[in-house]
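Student: the following comprises the amino acid sequence and a computationally predicted model.
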Amino acid sequence: MPTWRLITLRGEDRTRLGEALDAVGSVDREPGERNPKPFRAELLIALVASPREHPDVPEWEQHATAAGVGHLLQLALWQAGWGVKWRTGHLANSPEVRATHGLADHELLMGWLYVGSIDDALRARLTSSSRPILDPRASLRADAAEP
């Protein structure tokens, strides 16, 4: 059984998320105006770490696996032509937001992938970039000695 799960939010799901965020955060809009944050992209994918008791896999490692899933999904969506931004914040695991996502007590909302289209000008800039590829050797070491 996986130690993570994904929840897609579209349409009214995003409205309910906005209402949950408003219930715990300050609201600086006119009364009745919906929270725009969940509508910044066409699709939100909530990434949930759902660790299980396991004698060989500690909880931190299960959280790391869930984060890896989110990162790989983000890369795959970019490769498929979508724009993606991983967002989180101090309200992500508030009781109201957790309830909106139906989270169990042991689960952790690690954030949302905001998935949407990419502006044509940005896409052209990304594909024609002349920036050099980063050299990973600056971050790699052959031993565990102090840096």
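Tutor: Here it is on my side, so go on. Residues are numbered from 1 along each chain as shown.

Student: from here on, just use CA atoms for contacts and neighbour counts.
Tutor: OK.

Student: all helices for this protein, in order.
Tutor: Along the chain, counting by DSSP state H, helices occupy 12-24, 59-79, 95-101, 120-127.

Student: between those, which gets nearest to A49?
Tutor: helix 59-79 (5.5 Å; Cα to Cα).

Student: now do the longest strand along the chain: which elements does it pack against?
Tutor: Determined from DSSP state E, the single longest strand within the chain is strand 108-116. Strand 108-116 is packed against strand 43-49, helix 59-79, strand 83-87, with contacts defined by 3 or more Cα pairs under 8 Å, 6 or more residues apart in numbering; DSSP states H and E.

Student: possible to save these as CSV with distance to E146 and mean neighbour count?
Tutor: Converted to CSV, the helices and strands packed on strand 108-116 look like this (distance: least, Cα to Cα, whole Å; neighbours: other Cα atoms under 10 Å):
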stretch, distance to E146, mean neighbour count
strand 43-49, 32, 23
helix 59-79, 24, 16
strand 83-87, 32, 17
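
Student: so which of those comes closest to L140?
Tutor: Closest to L140 of the helices and strands packed on strand 108-116 is helix 59-79 (Cα to Cα; 19.6 Å).

Student: got the buried residues for the longest strand of the chain?
Tutor: L108, L109, M110, G111, W112, L113, Y114, V115, G116 (16 or more other Cα atoms under 10 Å).

Student: dropping in the other structure now:
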Amino acid sequence: MSSVTEFLLNRASEPRLEAPAPDAATLERAFACASRAPDHALLRPWRYLVIEGDGLKALGDLFAAACIDRGDAEKLEKIRNKTQRAPMIIVGIASPKQHHKVPEMEQMLSAGASMSFLGLALQDAGYGVMWRSGEMSYSPVVHKGLALAEGESVTGFLYTGTVSSAKPAVPRPELAEFVARWPA
């Protein structure tokens, strides 16, 4: 088995992250890997925002603003503090382009693959990552606050940092649960 296959078989999301976050050289290399995602017509239908330091507090405030109408102060503080779970959050943004041969769905898949490649590259560099999505990914308030253009969407929030403590192994599905031969 190749080292890539072995690496993938041992990949895991890491929810317990602390400083340090990746340095500039590590990020540059990881984004170079992200740019190698399958990309029909070389449209590069993705972009990223790197958030750390005071930006994490601003992102937490944005998350709370997105929920202001349905939470008491305690719930809003919990939402606001979600961005403090890692020293860096990288926001993946799908940015599809108009193209006569490449449907938007293909571009969305490319943006997801790019985000996945980014996470894998950061893990290969020794960092932990946790790809989070949820309601903040779809919130118009968050989209406006992050200055998303019309037609753009958040592919997720890649929480990134140094793993502070290992988590238990996650059970993996049996291949028969999701692989079949066709025709049967």
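Tutor: Nice, I can see it. Because the structure is a prediction, the values reported are computed rather than measured.

Student: hmm, back to that, with distance to M1 of the first structure added, can I get the helices of the first structure in TSV?
Tutor: Converted to TSV, the helices of the first structure look like this (distance: least, Cα to Cα, whole Å):
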stretch	distance to M1 of the first structure
helix 12-24	26
helix 59-79	12
helix 95-101	20
helix 120-127	38
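
Student: to A145 of the first structure, which of these lies closest?
Tutor: Distance to A145 of the first structure, taken as Cα to Cα, is lowest for helix 59-79 among the helices of the first structure, at 23.8 Å.

Student: which part of the second structure matches the closest one?
Tutor: Aligned by TM-score structural alignment, helix 59-79 of the first structure falls on residues 104-124 of the second structure.

Student: quick one: the matching stretch to chain centroid distance?
Tutor: 8 Å (Cα atoms, centre = their mean, to the nearest Å).

Student: returning to that earlier point: the longest strand of the first structure aligns to what range in the second structure?
Tutor: Under the criterion TM-score structural alignment, strand 108-116 of the first structure matches residues 153-161.

Student: how big is the offset of the matching stretch relative to the first structure?
Tutor: Stretch 153-161 of the second structure differs from its equivalent in the first structure by a mean of 0.6 Å after superposition (mean Cα distance after the TM-score superposition for the first structure).

Student: give me the residue at the spatial middle of the second structure.
Tutor: Nearest to the geometric centre of the second structure sits L158, at 3.4 Å (Cα atoms, centre = their mean).

Student: got a list of what it touches?
Tutor: I89, I90, V91, G92, G119, V129, M130, W131, R132 (Cα atoms under 8 Å, 6 or more residues apart in numbering).

Student: same question, I90 of the second structure
Tutor: Taking Cα under 8 Å, 6+ apart, one finds Y48, L49, V50, I51, F157, L158, Y159, T160 in contact with I90 of the second structure.

Student: mapped onto the first structure, which of those hold?
Tutor: Retained in the first structure (both residues aligned by TM-score structural alignment, their matches' Cα atoms under 8 Å) from the contacts of I90 of the second structure: Y48, L49, V50, I51, F157, L158, Y159, T160.

Student: list just the nearest of these to H99 of the second structure.
Tutor: Y48 (21.4 Å).

Student: shouldn't the closest one be in contact with G92?
Tutor: Yes - between Y48 of the second structure and G92 there is a contact at 4.9 Å, judged by Cα atoms under 8 Å.

Student: what sits against E42 of the first structure?
Tutor: R10, Y114, V115, G116, S117.

Student: what is the aligned counterpart of it in the second structure?
Tutor: Per TM-score structural alignment, E42 of the first structure is aligned with P87.

Student: sorry, back to before: turn the buried residues of strand 108-116 of the first structure into JSON lines, columns for distance to E33 of the first structure.
Tutor: Listed next are the buried residues of strand 108-116 of the first structure as JSON lines, based on distance: Cα to Cα, whole Å:
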{"residue": "L108", "distance to E33 of the first structure": "29"}
{"residue": "L109", "distance to E33 of the first structure": "26"}
{"residue": "M110", "distance to E33 of the first structure": "27"}
{"residue": "G111", "distance to E33 of the first structure": "24"}
{"residue": "W112", "distance to E33 of the first structure": "22"}
{"residue": "L113", "distance to E33 of the first structure": "24"}
{"residue": "Y114", "distance to E33 of the first structure": "21"}
{"residue": "V115", "distance to E33 of the first structure": "23"}
{"residue": "G116", "distance to E33 of the first structure": "23"}
